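Trainee: coordinates only, sequence not included:
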């Protein structure tokens, strides 16, 4: 009988966590993406939308029926209580769906399920479900530069004059996340992804695969 390892993958915005998740997926891990599940819950007809409209009002529902992300982002940055209300709606739904996906992978004989969770350290919900926590780490200036570079590339691709995020916005997001020290203190293993090329990062990831059951 296959023993499935359950790994929590986390890291701050711009750390390269999503790239590490992709590399682990290519190595055979089943990736359960908490962010993707959260987005699905807040699309038109998503399971969180009725509660969001009731809690925040119709102004936070976009014309297409999805959550008005820009408006909600601004609100939760300005009002911590609003962030807690939103999390109280979304997090239980995300927990249920990620558990369902993980159990499906276990039933199919997966050797490793990786929970890709941006706020793993910030939430008490996850640790008891995991065998190990893997943290992707880099300097804060690297995080900022990566996010701004990504936003600029997206703006150029869309033909826009300016990116949707500026440095202040990135810093606000980072301030709402656990510090580097807090994340690393919770890690069973970590990857320092600061000046690594994609090839070098893939090499580092390959070196930890045996610890993950891959």
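Mentor: It's in. What you are looking at is a predicted structure, and each value in this text was computed from that prediction instead of being measured.

Trainee: only C-alpha atoms from now on, for both contacts and neighbour counts.
Mentor: Fine.

Trainee: buried sites along the lengthiest helix in the chain?
Mentor: In the chain, ranked by residue count with DSSP state H as the criterion, the top helix is helix 80-107. Within helix 80-107, the residues scored as buried using 16 or more other C-alpha atoms under 10 Å are 82-83, 86, 89-91, 93-94, 97-98, 101-102, 105-106.

Trainee: thought residue 43 was touching residue 67?
Mentor: Yes - with contacts counted by C-alpha atoms under 8 Å, residue 43 reaches residue 67, the gap being 6.4 Å.

Trainee: what's the overlap in contacts for those two?
Mentor: residue 49 (C-alpha atoms under 8 Å, 6 or more residues apart in numbering).

Trainee: neighbour count: the two, which is higher?
Mentor: Neighbour count, other C-alpha atoms under 10 Å: between residue 43 and residue 67, residue 67 has more, with 24 against 18.

Trainee: now the more buried one: how far from residue 202?
Mentor: Taking C-alpha to C-alpha, to the nearest Å as the criterion, residue 67 is separated from residue 202 by 36 Å.

Trainee: again with residue 140
Mentor: Remark: distance between residue 140 and residue 202 (C-alpha to C-alpha) = 22 Å.

Trainee: same check, this time on residue 14
Mentor: Plainly put, residue 14 is 17 Å away from residue 202 if you go by C-alpha to C-alpha.

Trainee: compare these two (neighbour count), which wins?
Mentor: Between residue 14 and residue 202, counted using other C-alpha under 10 Å, residue 14 has the larger neighbour count: 24 against 16.

Trainee: excluding its backbone neighbours, what's nearest that one?
Mentor: Nearest in space to residue 14, with sequence neighbours left out and distances taken as C-alpha to C-alpha, 6 or more residues apart in numbering, is residue 143 at 4.3 Å.

Trainee: on that earlier part again, which strands and helices lie in contact with the next helix or strand after the longest helix of the chain?
Mentor: Per DSSP states H and E, the first helix or strand lying C-terminal to helix 80-107 is strand 112-116. Applying 3 or more C-alpha pairs under 8 Å, 6 or more residues apart in numbering; DSSP states H and E, one finds that strand 112-116 makes contact with strand 5-11, helix 17-26, strand 30-33, helix 34-41, helix 80-107.

Trainee: ok, structure two:
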């Protein structure tokens, strides 16, 4: 089974592209979705996070206060590294489980939607890499609208990732999500054709 990485900058539209691929029956495993699942209420992952950072990061219902924890670790590399040391092994284990299931179903290709593909130096794990790209101004605007973050929060999140220009240079396919929805649909059509070619090369 071809293993294709899907990544990009924060708020470049990667999740939208993932959803569109699923609508075209392309199997997609979502690292963010798994990262939320491994720290759900009552999970060993949540217990590990709270042991490391304290119960101040729990909401009243016992779930993780993701925004508060994000504010705490971003801009502090040693704290971010500690959090990633807890989460990344759990995410990798669940990803391997889901990948084996897809291989057992004889899928020709699967896409792994992973925000920190380049940041975790995972390039060699993939048969191909897709990067979803937009301008930094669009990233800021989308984060402001979507997350209601402060300017400082936005800048810290963008700065914590490798610049999108580097990711574009390293990609096998760049999808430009820098215009309107009609343009995005055309870009996704172009991506679907590329994915079909990847299947033929299996």
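Mentor: Yep, that arrived. Predicted model, so just to flag it, every value in this text is computed and none were measured.

Trainee: now distance to residue 126 of the first structure too, for the helices and strands packed on strand 112-116 of the first structure, in TSV please.
Mentor: Listed next are those as TSV, based on distance: least, C-alpha to C-alpha, whole Å:
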stretch	distance to residue 126 of the first structure
strand 5-11	8
helix 17-26	17
strand 30-33	13
helix 34-41	11
helix 80-107	9
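
Trainee: can you tell me which of these is nearest to residue 208 of the first structure?
Mentor: Among these, helix 17-26 comes nearest to residue 208 of the first structure, with 9.9 Å by C-alpha to C-alpha.

Trainee: now the counterpart of residue 97 of the first structure in the second structure: how far from residue 87 of the second structure?
Mentor: Aligning on TM-score structural alignment places residue 97 of the first structure opposite residue 94 in the second structure. According to C-alpha to C-alpha, residue 94 of the second structure stands 11 Å off from residue 87 of the second structure.

Trainee: okay, and the common contacts of these two?
Mentor: Counting by C-alpha under 8 Å, 6+ apart, residue 94 of the second structure and residue 87 have no common neighbour.

Trainee: give me the number of residues near the equivalent of residue 112 of the second structure over in the first structure?
Mentor: Matched to the first structure by TM-score structural alignment, residue 112 of the second structure sits across from residue 115. Residues within reach of residue 115 of the first structure, counting by other C-alpha under 10 Å, total 28.

Trainee: now for residue 115 of the first structure: which residues touch it?
Mentor: Contacts of residue 115 of the first structure (C-alpha under 8 Å, 6+ apart): 6-9, 31-34, 98.

Trainee: which of these map to contacts in the second structure?
Mentor: Retained in the second structure: 6-9, 31-34, out of the contacts of residue 115 of the first structure (criterion both residues aligned by TM-score structural alignment, their matches' C-alpha atoms under 8 Å).

Trainee: got a winner among the contacts of residue 115 of the first structure for most neighbours?
Mentor: Using other C-alpha under 10 Å as the neighbour test, the contacts of residue 115 of the first structure are led by residue 9, with 29 neighbours.

Trainee: which position in the second structure pairs with that one?
Mentor: Taking TM-score structural alignment, the alignment pairs residue 9 of the first structure with residue 6 from the second structure.

Trainee: let me know whether that match touches residue 129 as I believe.
Mentor: Yes - in this structure residue 6 of the second structure lies within contact range of residue 129 using C-alpha under 8 Å: 6.0 Å.

Trainee: residue 179 of the first structure: which of the helices and strands packed on strand 112-116 of the first structure is closest?
Mentor: Shortest distance between residue 179 of the first structure and these, using C-alpha to C-alpha, is found for strand 5-11: 9.7 Å.

Trainee: so which residues make contact with that closest one?
Mentor: For strand 5-11 of the first structure, the external contacting residues (C-alpha under 8 Å, 6+ apart) are 17, 21, 111-121, 126-127, 129-137, 183, 212-213.

Trainee: same check, this time on stretch 17-28 of the second structure
Mentor: Outside stretch 17-28 of the second structure, the residues that touch it by C-alpha under 8 Å, 6+ apart are 102, 109-113, 188, 192.

Trainee: about what we covered before: tell me which two of the kept ones among the contacts of residue 115 of the first structure sit farthest apart.
Mentor: Taking C-alpha to C-alpha, no two of those sit farther apart than 6 and 34, at 14.0 Å.

Trainee: on the three-state scheme, the residue nearest the centre of the first structure is what?
Mentor: The residue lying closest to the centre of the first structure (C-alpha atoms, centre = their mean) is residue 118, at 3.2 Å. At residue 118 of the first structure the chain is in coil, as set by DSSP: H, G, I helix; E, B strand; the rest coil.
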